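S.K.: take a look and give me a structure for this.
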Amino acid sequence: MRAVWFLRRGRRDTENETPTVVWFCEGDDEVEGRWCTRIVLLGELGLASVLLVDGNKNLHSEPITFIEILAAFNTQAVRMSTPARKRLMRDFKRLQQDPPAGISGAPYDNNIMLWNAVIFGPDDTPWDGGTFKLTLQFSEDYPNKPPTVRFVSRMFHPNIYADGSICLNILQNQWSPIYDVAAILTSIQSLLCDPNPNSPANSEAARMFSENKREYNRKVREIVEQSWTAD
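M.R.: The predicted structure is shown next:
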């Protein structure tokens, strides 16, 4: 089958997209991880659509995203049929089709159980302008159990531990299967500006937030500036 890649160029439709052939193979035995990795690289985490056609250029399927190609063809993704992986594929589609303001996220490489995400500091707050990276590690119990979420970026916040772990009720005792990745990330974004100093993960940040808001905001601004240059 032949994969025809369409660069979105910022558009939601395919009306003016130019196809580029990125791979051709004669048999299923050639559809291995190498090919899927190639699609991942070209797809840039879902910002592309893919058509599969046969040697006679007959349409094989409707446009699909790279994550669906991984589900169908990657030999390491046979377990994509599990409920957790199906749910994560739906979460990813929703996040791509209707992304909430100020957040982004996608599976890491070809592992749908591990996500990289970015939260942008809300406008008109001390966090404004910050770009904060996170990881989300899911288990096969998702969505019945929450993922393990951790900030990779350095943070200074009453409810964020030194290792980046987050003290947030929906990630603990108030978790519900109705929450998806978008809901998790938007909740964390809201937590940045609305901390709970009475349940601190960082006692210094909690004390400063309660007793010296000006100094706390100054520390936050330092974190924001560091996020610009962090790897």
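S.K.: going by C-alpha atoms from here, please, whenever you check contacts or count neighbours.
M.R.: Noted.
S.K.: give me every residue that touches Ile170.
M.R.: Ile170 sits next to Ser176, Ile184 when contact means CA atoms under 8 Å, 6 or more residues apart in numbering.
S.K.: Asn144 now?
M.R.: With contact taken as CA under 8 Å, 6+ apart, Asn144 is in contact with Ser176, Pro177.
S.K.: host element of it?
M.R.: Assessed by DSSP states H and E, Asn144 sits outside every helix and strand.
S.K.: next one: it from Ile170, what distance?
M.R.: Asn144 sits 12 Å away from Ile170, going by CA to CA, to the nearest Å.
S.K.: longest strand anywhere in this protein?
M.R.: strand 111-120 (DSSP state E).
S.K.: now the other sequence, so there's something to compare against:
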Amino acid sequence: MANWSWDAIHTRIIKPESAIKRLHKDYAELIRNPLDMICACPVSEKTFLLWHANMMGAEGSRYAGVVFHLSLLFPNDYPLSPPDVRLLTTVHRSHVYGSWICLDMLETHYTNELYSGWSTAYSLSSILLQLQSYLFDDKDHKDDPEYFRPIPSRVKECVRNARLYKCSECPHNMRINKPWPYTPWMKLRLNGKFKPKPATLKRRENAPKKPKKQKNILNGEKFEDYGLLEGRLASVAIEGEWIEEEWEEPAQDEEKNSLEQVKTLLTDLPMEVLVHILSCLSEVDLKNTKMVPNTFVHQASLECCRLFDIKRDPMMCFHTKLNHLESVLGIGINLRRNPISNVLSYADSPLDVLSWKAYTDHRVVKGVWRQPFEFWLPLYINKEHAGRAWPLFRGNCL
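M.R.: Model prediction:
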């Protein structure tokens, strides 16, 4: 079994070609599996390490139909280090300070806590998914007293700035309704076909029966007492009487309310067990777990989303994203000998699929969640792969 004795992989000077190759893999994955209400691309072929992305607020959220622009600057040693993410149009959210986002997945200050910090298994898609999930999560988690409560005026200011933003680094210009990067779903949403939250508006008894209709009051921006409403028509009482707003409760809430006991049982489970359970769900069902108003369950679902691309194609190196046709795949492994007899008595492995190229060229000696290992052992996948793996096995394992 091959073995490296490097103490730290960051001591090497890594050329940007390695990061660019990995980003090409990430880009291909993003094109094959487009993300809902997210698009991203490099600013130019000459600066492939600098990417810009657009995210649109989810239907029913306080930012519904609004396009937010951000930049991602990838380092030369990506994926060993995370990208530098900056919000070019800020979002009113906890742990967001102007353009900077304080998110543990973008940090390399590692701790012993499982599933925390940056992992080389993350891809462009998983980064964008987590950012979207965090920035636009406005569910009211009533069980968490420290959960973020937005200030309506700040939300309104963020929306206004996003709709007037013109980027100095790319063609993105919302002043003329020209987002960049651009995908067809943006045209559908920006043309007013994005459905808002269902709502009924009631008049007081002294209000006139027929309210006056004013055209093109877009999204209720002129009404301080309203949230951001979707649609191009707004009704206003003739004499300015107060209009009360009453939200309809989705039918699924009745079912959710009947599962309170189940949620309580889930919170009694250790985080590792809960993550393992949720990892068995499909990607669609995994996203739906965000509807559960419990911070503990919600955090576990986020950890599962981080590994969605690994779950999609397990026979792929978590670091380089090379499959078994492009490189010999194996796993990291540790061997322990009896201190008295010197007989091999114990072996353990993080069981994360790693390519020979990542182990030799990139000197990766830690698993997805930084579990260290000393050796690399090739896997048997099929006859063709075994033919390429056998020389490595003979030269390094026998």
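S.K.: mind listing what's buried in the strand ranked longest in the second structure?
M.R.: If you go by DSSP E, the second structure has its longest strand at strand 329-337. The neighbour-count criterion (16 or more other CA atoms under 10 Å) identifies Leu329, Gly330, Ile331, Gly332, Ile333, Asn334 as the buried residues of strand 329-337 of the second structure.
S.K.: which strands and helices sit next to that strand?
M.R.: strand 344-348, strand 353-355, strand 375-378 (3 or more CA pairs under 8 Å, 6 or more residues apart in numbering; DSSP states H and E).
S.K.: which part of the first structure lines up with the second one?
M.R.: Pointing back at strand 353-355 of the second structure there. Alignment of strand 353-355 of the second structure against the first structure: no match, by TM-score structural alignment.
S.K.: right, and the helix or strand after that strand?
M.R.: helix 356-360.
S.K.: now that following helix: buried residues?
M.R.: Neighbour counts over helix 356-360 of the second structure (16+ other CA under 10 Å) mark Trp356, Lys357, Ala358, Tyr359 as buried.
S.K.: using JSON lines, lay out those residues together with distance to Leu87 of the second structure.
M.R.: Listed next are the buried residues of helix 356-360 of the second structure as JSON lines, based on distance: CA to CA, whole Å:
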{"residue": "Trp356", "distance to Leu87 of the second structure": "37"}
{"residue": "Lys357", "distance to Leu87 of the second structure": "34"}
{"residue": "Ala358", "distance to Leu87 of the second structure": "32"}
{"residue": "Tyr359", "distance to Leu87 of the second structure": "34"}
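S.K.: ok, the buried residues of strand 329-337 of the second structure vs Phe393 of the second structure, which is closest?
M.R.: Phe393 of the second structure lies nearest to Gly330 out of these, by CA to CA, at 10.3 Å.
S.K.: please name the nearest non-neighbouring residue to that closest one.
M.R.: Excluding its sequence neighbours, the residue lying closest to Gly330 of the second structure (CA to CA, 6 or more residues apart in numbering) is Pro378, at 3.8 Å.
S.K.: what residue of the first structure matches up with that neighbour?
M.R.: Using TM-score structural alignment, Pro378 of the second structure pairs with nothing in the first structure.
S.K.: correct me, but Pro378 of the second structure touches Ile333?
M.R.: No. Look at Pro378 of the second structure against Ile333 with CA atoms under 8 Å: they stay out of range, at 10.3 Å.
S.K.: in the first structure, which residue is most central in space?
M.R.: In the first structure, the C-alpha nearest the mean C-alpha coordinate belongs to Gly105, at 1.8 Å (CA atoms, centre = their mean).
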